[in-house]
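Engineer: sequence and predicted structure below; questions after.
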Amino acid sequence: MAVRKGKKAKSLAHGRPPVVRKPAASLSSTATRTLIRSHHQLQKAHAIALKRHDQSTAEAIRLQIEKQGGLQSYQQASIKGQSLDRGGDSSKVLMGWLASPEAKQHLGADRLKMLEIGALSKSNSCSRSGLFDVTRIDLHSQDEGILQQDFMERPLPSSSDDKFDIISLSLVLNYVPDAVGRGEMLRRTCAFLREIDVGCSPRDADAEAVFPSLFLVLPAPCITNSRYLDARRLASIMSALGYRLSKTKLSAKLAYSLWIYDAEAGPSKEKFEKTEVNPGRTRNNFSVILRPEEQG
């Protein structure tokens, strides 16, 4: 999988405030939800201020984030309140999909390799299933079993042995501060997925492939209430990269989807800019911009 040349993709940490270490406190569910929401809003405002080169505003927001405890407090709240921030362990939905008869035909005796981006815990449903050898990474590791690493800075695989059968990208894409960066993150996932092994087809010729795949979770409003992104446009963007939608589920708070990757199907040269697809004064501005790769 070729990577975009010329202009290096921004790291996940670009525009993010520094981590501030404070003692963990006991939070109620209401306080947890408030802290998570506030942190996301402030982080977004911080990124906008930096983009506008408004250093005074960016510094004021950074200080406000520090006052709330910074990234560490946010992550502690996320761990404590996973039912609020991660859909009650969002990987339960994935494991439910993989329990289907069709999916089980792809789950042989060998454990599959999973890359979990933005991991908060070693004890979620995927980790407990016994199906995966999980590589967990996060910008600020909360556990010795989670590698502290920025996915956008992770070295590209040098061989198929360094690639994965499935990538989990649960409530990570929405944390990237700009639309171009989100598109580059989605593109970069392709480089870490193995190619489809035609010799490992399911016993049932009519069964669809399950791996290699990307498990993507977004806040529901990113899909249902955005001016610039809906389910159809997301599918078009993913298709341009070589992904095909396999499973989807929409809850009151989260949008879950499983995308099958076929390297031969992408990437295309189709361009997706910030285009209004769902007008409305009360809608949010979440978007994904995908541009053709630059050839060196």
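Structural biologist: Structure received.
Engineer: please make it C-alpha for all contacts and neighbour counts, starting now.
Structural biologist: Noted.
Engineer: ranges for the strands of the stretch 101-250 of the chain?
Structural biologist: Assigned by DSSP state E, counting those that start in this stretch, the stretch 101-250 of the chain shows strands spanning 112-117, 132-138, 147-148, 166-170, 213-219, 243-250.
Engineer: how about these in CSV, adding distance to residue 287?
Structural biologist: Putting the strands of the stretch 101-250 of the chain into CSV (distance: least, CA to CA, whole Å) gives the following:
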stretch, distance to residue 287
strand 112-117, 20
strand 132-138, 23
strand 147-148, 27
strand 166-170, 17
strand 213-219, 12
strand 243-250, 18
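Engineer: comparison target, given below:
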Amino acid sequence: MPKARKRKTPIVAPSSDAATSSRPEVTRSVIREFHVLLKRQTQLGRSGTKDAATASELDRIQQRIQELGGLERYQHMSATGQKDDRGGGSHKIFIGWMKELGLHKREDKGKLKMLEVGALLPDNYQSCSSWIDCRPIDLNSRHPAILQQDFFLLDPLTNQEKWSAISLSLVLNFVPEPKDRGRMLRMAHSMMVQDGHLFIALPLPCVTNSRYLTIEHFKAIMSIIGFKQLKEKWREGGKMVYYLYQKEEPSPAQDGTLFSKKRELRAGPSRNNFAVLLADA
């Protein structure tokens, strides 16, 4: 799962029991703080600035990450959110959609080769092992069956048109830079076989409460990259949105500036800053 995270906001320490509580609302709060800390850490690292103020802020960030339990604690909390008592993992939705498309009945073509990016559990697709050959990867593997691998460092030649299905469940929103989110989607497109399937799960506010992204705008971006939307699942007041796409030929943007630069699509102080940009649109 790509590094780091969300909006640039002040670092505010929650109560001391936040990192150990298992209550869903506390878990979400701590995960959000991890996102803020990790994004800021990445931004400072990329800036190349080495003055005393930057070093001091990096030290404070690292200290707070350790106070929260480190990346291991973050991953544990995220994995907990995949348990049935928290609504179950998004992989169940992906499996259901693939079965609706009949992808489990393709004995003549062999197993589906799937790349699961940002895997927290090693056995999400174990129940489908008769028709899915899953390769789970994550930046910080918590299990020997999960390959520790940065998606952005995957070899483009050996992975070109290799995968029948790719899962980006709660992955895109963890990428710190909007243009890297676009790059991730384009990389996924190049790695998939023709007519392959891409699954994306995002926090619903990424597309319903962002200044720079709407459901329609995201659909246009996916079309430009070369993905046709097959399925969409979300509800008003819900927390998540799920998409299923099929690879097709890219659709050129008529006005590249609409997709290569941030453009306010919604006004209001309560909006978030999530965006997906295409560097060479």
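Structural biologist: Structure's in. What do you need? Because the structure is a prediction, the values reported are computed rather than measured.
Engineer: quick TM-score on the pair, please.
Structural biologist: The pair, once superposed, lands on a TM-score of 0.81 when counted by TM-score structural alignment, normalised by the length of structure 2; 255 aligned residues with a CA RMSD of 2.8 Å.
Engineer: tabulate the strands of the stretch 101-250 of structure 1 (JSON lines), appending distance to residue 103 of structure 1 and mean neighbour count.
Structural biologist: Formatted as JSON lines, the strands of the stretch 101-250 of structure 1 follow (distance: least, CA to CA, whole Å; neighbours: other CA atoms under 10 Å):
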{"stretch": "strand 112-117", "distance to residue 103 of structure 1": "13", "mean neighbour count": "22"}
{"stretch": "strand 132-138", "distance to residue 103 of structure 1": "14", "mean neighbour count": "19"}
{"stretch": "strand 147-148", "distance to residue 103 of structure 1": "29", "mean neighbour count": "18"}
{"stretch": "strand 166-170", "distance to residue 103 of structure 1": "13", "mean neighbour count": "25"}
{"stretch": "strand 213-219", "distance to residue 103 of structure 1": "12", "mean neighbour count": "24"}
{"stretch": "strand 243-250", "distance to residue 103 of structure 1": "11", "mean neighbour count": "17"}
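Engineer: closest to residue 28 of structure 1 out of these?
Structural biologist: Among these, strand 213-219 comes nearest to residue 28 of structure 1, with 21.5 Å by CA to CA.
Engineer: what angle separates the closest one from strand 166-170?
Structural biologist: 0 degrees (axes from the mean of the first three to the mean of the last three CA atoms, to 10 degrees).
Engineer: corresponding residues in structure 2 for strand 213-219 of structure 1?
Structural biologist: Under TM-score structural alignment, the match for strand 213-219 of structure 1 in structure 2 covers residues 197-203.
Engineer: residues contacting the matching stretch, please?
Structural biologist: Applying CA atoms under 8 Å, 6 or more residues apart in numbering, the contact partners of stretch 197-203 of structure 2 are 90, 94, 164-173, 188, 239-247.
Engineer: mean per-residue distance, that stretch to structure 1?
Structural biologist: Comparison of stretch 197-203 of structure 2 with structure 1 after fitting gives an average deviation of 0.6 Å (mean CA distance after the TM-score superposition for structure 1).
Engineer: state the distance from residue 182 of structure 2 to residue 77 of structure 2.
Structural biologist: Distance from residue 182 of structure 2 to residue 77 of structure 2, counting by CA to CA, to the nearest Å: 27 Å.
Engineer: which one of these two is surrounded by more residues?
Structural biologist: Taking other CA atoms under 10 Å, residue 182 of structure 2 and residue 77 do not tie; residue 182 has more neighbours (25 against 21).
Engineer: next up, the contacts around that one.
Structural biologist: 276-279.
Engineer: restricted to helices, list the residues you listed.
Structural biologist: Using DSSP state H, no member of the contacts of residue 182 of structure 2 falls in helices.
Engineer: dump those to a markdown table, plus neighbour count and distance to residue 5 of structure 2.
Structural biologist: As requested, those are exported to a markdown table (neighbours: other CA atoms under 10 Å; distance: CA to CA, whole Å):
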| residue | neighbour count | distance to residue 5 of structure 2 |
| --- | --- | --- |
| 276 | 25 | 13 |
| 277 | 23 | 16 |
| 278 | 22 | 18 |
| 279 | 15 | 19 |
